[in-house]
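1. based on what follows, work out the 3D shape:
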Amino acid sequence: MQGKNISDIIEKYLKEMIAEDERVEISRSDIASHFDVVPSQINYVIKTRFTIQNGYVVESKRGGGGYIRIEKVKLLDNIDILDTLINAIGDGLTQREGKAIINTLVLNDLITDNEADLVLASINKQTLAVGNKLLENEIRANIMVAILDHLRYKS
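-> Modelled structure (predicted):
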């Protein structure tokens, strides 16, 4: 696994577990022990790689009987997930976050590869270059929310 950092390795391991059941319940400390890392490393991987934008819902319970439940969701099967995604976008969206959402839409067959390319072009840094990063992120968020709203009400 030369060239991969520990976060990539942990992500791959968790995704392989999820591929078997589409839902996995893990103990943060058990996974940390397995990879000989601190539990905060597991938190980092889950917080950055298993987001709603990437098509995952994460539920966490801390304490003695604590767990982390990660579930791969099908966006079309659950309109509430689109609503959650819209709420997660908020007032601003980076290009990287936008790409993650678009990738999730393609993986869930909500948009085609060609449609994804068009959306990517519309939210690109160069396309939205108005000289104000906060404004660019706000415009990008507005574009993505409009697209998600359209998908939500599409029959």
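2. CA only for contacts and neighbour counts going forward, please
-> Noted.
3. centroid-wise, who is the farthest residue in the protein?
-> residue 64 (27.9 Å; Cα atoms, centre = their mean).
4. here is a second sequence; please produce its structure as well for comparison:
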Amino acid sequence: MQNHNMSDIIEAYLKKVLNRQEQIEIRRNEIAALFDCVPSQINYVINTRFTIQHGYLVESKRGGGGYIRIIKVQLLDESEFLDTMIEIIGESISQKDSQSIVTKLFEDQLITRREAKLILIAIDKSYYTMDNKAEKNMRARLMKSFLTNLKYEDPNEYGGE
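-> Purely as a prediction, here's the structure:
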């Protein structure tokens, strides 16, 4: 539980810095020292909470002068965002990554709370009786279909004017 709380603290710190600027460069060891944790804890936070699904791009350079750069993704429009998500999904996606995408769509007001709940139900692994690979492939097809549908939404569909 300590690691979970530390992850939340590190994430909050990095997001606070990112709220003031579009990108940051950090040194893993320096941040680990700041929070008195192991460097792998920093990797964990970055790899799980600063993904493209969460609206961040991460670049890194290894070696003595190495750094990790976290950039807030600035998408030009809704369509570009949806295209990026479709590309990231590829042929397979986990439930956790799908949930992150749905959360981002809701936070960015591209879907309603009700739509988010419906999508989360559709991608829930408890409904799939196939093997793990087939489940992830089916979820990817569903997610891409949802995203494509958002991209080309027809206002006249389902009784709209």
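5. work out the TM-score between the chains.
-> The TM-score (TM-score structural alignment, normalised by the length of structure 1) is 0.81; 153 aligned residues with a Cα RMSD of 2.5 Å.
6. about what we covered before: which SSE is the residue farthest from the centre of structure 1 in?
-> For residue 64 of structure 1, there is no enclosing helix or strand under DSSP states H and E.
7. ok, it to residue 25 of structure 1 distance?
-> According to Cα to Cα, to the nearest Å, residue 64 of structure 1 and residue 25 of structure 1 sit 15 Å apart.
8. can you check residue 132 of structure 1 too?
-> Going from residue 132 of structure 1 to residue 25 of structure 1 by Cα to Cα gives 42 Å.
9. and these two? which has more neighbours close in?
-> More crowded of residue 132 of structure 1 and residue 25, by other Cα atoms under 10 Å: residue 25, with 16 against 10.
10. which of the helices or strands spans that one?
-> Assigned by DSSP H and E, residue 25 of structure 1 belongs to strand 23-26.
11. next SSE downstream of that strand?
-> With DSSP H and E, the next secondary element past strand 23-26 of structure 1 is helix 28-35.
12. that following helix: average distance to aligned residues in structure 2?
-> Its matched residues in structure 2 lie on average 1.3 Å from helix 28-35 of structure 1 after superposition (mean Cα distance after the TM-score superposition for structure 1).
13. for that helix, list every residue counted as buried.
-> Neighbour-count burial for helix 28-35 of structure 1, with 16 or more other Cα atoms under 10 Å as criterion, is recorded at 28-29, 31-32.
14. give me the residues contacting that helix.
-> Here helix 28-35 of structure 1 makes contact (Cα atoms under 8 Å, 6 or more residues apart in numbering) with 10, 38-39, 41-43, 67-68.
15. would you format those residues as a markdown table with secondary structure and distance to residue 80 of structure 1 included?
-> Below are these laid out as a markdown table (DSSP: H, G, I helix; E, B strand; the rest coil; distance: Cα to Cα, whole Å):
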| residue | secondary structure | distance to residue 80 of structure 1 |
| --- | --- | --- |
| 10 | helix | 28 |
| 38 | coil | 34 |
| 39 | helix | 30 |
| 41 | helix | 30 |
| 42 | helix | 27 |
| 43 | helix | 25 |
| 67 | strand | 23 |
| 68 | strand | 21 |
